[in-house]
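> any chance you can model this:
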Amino acid sequence: MLKDYKIILASGSPRRQQFFKDFDLQFEIRLKEIEEIYPENLKAEEITNYLAELKAKAFEGELADNEILITSDTLVWLNDKALGKPKDYDDAFQILKSLSNQTHEVITSVCFKTTTKTETIFEITKVSFRELSDDSIRYYLDNYKPFDKAGAYGIQEWIGLIGIHKIEGSYTNVVGLPTEKVYTYLTSYLD
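Down below sits the predicted model:
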């Protein structure tokens, strides 16, 4: 049963932490700094799978028998290119400009690690932005400062309310965690 396990969430993301609180599950946060570098030949979910697993490997040999470590990684995939977190304001502006009037994919991988096994799942959601004016992009960057978010935006924020006209797939995946898949995995795997 799930209650016999201690869930360790290795994420500093306030959005992911809130989802786990909303699950009504007891969990502990443990963080490690990881350099998020991946081989250049990887594409789409190969990148997020690799990075989620890399984050989990940092805890090798540190887990107790009753602990489940959860790590994850999200990226925006547009025109065969990965868009991660922006480097600065200008980079964020260019990222949002590239998403304007386009459909992109938001890919999140989640790695579950115990002392005996490691498994990774992923979710892909298609998100379509209407055309974004330079003024609306600047307003968003100035007021919401989305510099810690893949693709330089949060769907739950102002830019999502005014700019996104279509979404295909999991909304929570775009926020940062495919909650339905994660909860289903956790409960089925531990029963």
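
> switch to C-alpha atoms for all contacts and neighbour counts from now on
Fine.

> strands of the chain, residue ranges please.
6-9, 27-29, 67-78, 81-83, 103-113, 118-129, 164-168 (DSSP state E).

> which residues touch the residue positioned nearest the centre of the chain?
Closest to where the C-alpha atoms of the chain average out (C-alpha atoms, centre = their mean) is T74, at 3.2 Å. T74 makes contact with 48, 84, 106-109, 150, 176, according to C-alpha atoms under 8 Å, 6 or more residues apart in numbering.

> here is a second sequence; please produce its structure as well for comparison:
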Amino acid sequence: MSQSTGESETELILASASARRAALLAQIGVTPARIVAADLDETPRDDESPRQLAARLARAKAAAVAADFPQAFVLAADTVVVAGRRILGKPTDGEAARLTLARLSGRRHRVFGAVALRAPDGRWGERLVESRVAFARLDAAEIAAYIESGEWQGCAGGYAIQGRAGGFVRFLSGSYSNVVGLPLFETRQLLRGLGGRRFG
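Got it, this is the predicted structure:
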């Protein structure tokens, strides 16, 4: 990553590789000047809770990118899906996705979303959001069809609620956009709090 010589203090950088997060920001009228992914080890630490994991990773992503863009606002987020006490990461292949969806079938799970914003003056803002989701009971054919769709790829918990998996959800409490990948209300509050009305 290299810093632009023409970079201004009002520039916003999204520290994420997720196209979903950029699309969500566009919903509230915010377009990052650039999108820069942070390369981090996202392995949970021993005895680290899902809340702590999400918050740590969001801040670490923002800090990593902010080191190269000190005069910009840097926004980062992380999403952690938990069923019972088990953290459900991004499945690495179809079989892992099948096992993840089988675990979610007919059960409630939690989605923790953390957002971190680093301002050019060094101030930080952070928010943590919890949503609760319940899936209907899925049969083997439904799971196989979803895996075939490929929508599970790159998704924490092995599903994208904004796609076909929306039809699996029988209950949702809390922020829908958090489950997609970025809690919009909290993100907007952070942007307005640290960046002023330039971010709407």
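
> what does stretch 133-143 of structure 2 correspond to over in structure 1?
With TM-score structural alignment applied, stretch 133-143 of structure 2 matches the range 127-137 in structure 1.

> what residues of the matching stretch count as buried?
Neighbour-count burial for stretch 127-137 of structure 1 flags 127-129, 132, 137 (criterion: 16 or more other C-alpha atoms under 10 Å).

> what do you get for stretch 88-95 of structure 1?
89, 92-93, 95.

> distance from the chain centre to that stretch, please.
Computed by C-alpha atoms, centre = their mean, to the nearest Å, the separation of stretch 88-95 of structure 1 from the middle of its chain amounts to 19 Å.

> output the residue interval of structure 2 matched by that stretch.
The aligned range for stretch 88-95 of structure 1 is 93-100, by TM-score structural alignment.

> not counting the matching stretch itself, show me its contacts.
Contacts for stretch 93-100 of structure 2 (C-alpha under 8 Å, 6+ apart): 88, 91, 143-144, 147, 152-153, 157-158.

> ok, and what's touching stretch 146-161 of structure 2?
Contacts of stretch 146-161 of structure 2 (C-alpha under 8 Å, 6+ apart): 79-82, 88-94, 97-98, 100-101, 163-166, 169, 179-180.

> now with 7 Å?
The contact list for stretch 146-161 of structure 2 (C-alpha atoms under 7 Å, 6 or more residues apart in numbering) reads 79-81, 88-91, 94, 97-98, 100-101, 165, 179-180.

> now do stretch 80-90 of structure 2
50, 54, 109-113, 154-158.

> among the residues you listed, the buried ones, what's the ChimeraX command?
The ChimeraX selection below is limited to those of these classed as buried (16+ other C-alpha under 10 Å):
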select :50,54,109,110,111,112,113,155,156,157,158
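
> can you list the contacts of stretch 80-90 of structure 2 in CSV and add distance to A19 of structure 2?
Output for the contacts of stretch 80-90 of structure 2, formatted as CSV (distance: C-alpha to C-alpha, whole Å):
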residue, distance to A19 of structure 2
P50, 23
A54, 19
H109, 24
R110, 22
V111, 19
F112, 19
G113, 16
G154, 11
C155, 11
A156, 14
G157, 17
G158, 16
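
> between the contacts of stretch 80-90 of structure 2, which is closest to L14 of structure 2?
Checking the contacts of stretch 80-90 of structure 2 against L14 of structure 2 by C-alpha to C-alpha gives G113 as the nearest, at 15.5 Å.

> ok, now which ones touch A37 of structure 2?
A37 of structure 2 sits in contact with 15-17, where contact means C-alpha under 7 Å, 6+ apart.

> and it, what's its match in structure 1?
Using TM-score structural alignment, A37 of structure 2 pairs with L31 in structure 1.

> what residues does V111 of structure 2 make contact with?
V111 of structure 2 neighbours (C-alpha under 7 Å, 6+ apart): 79-82, 130-132, 179.

> roughly how far is the longest helix along structure 2 from the heart of the chain?
With secondary structure taken from DSSP state H, structure 2 has its longest helix at helix 50-66. Put simply, helix 50-66 of structure 2 sits 11 Å off its chain's centre (C-alpha atoms, centre = their mean).

> who are the packing partners of it?
Other helices and strands packing on helix 50-66 of structure 2, by 3 or more C-alpha pairs under 7 Å, 6 or more residues apart in numbering; DSSP states H and E, are strand 73-83, strand 108-118.
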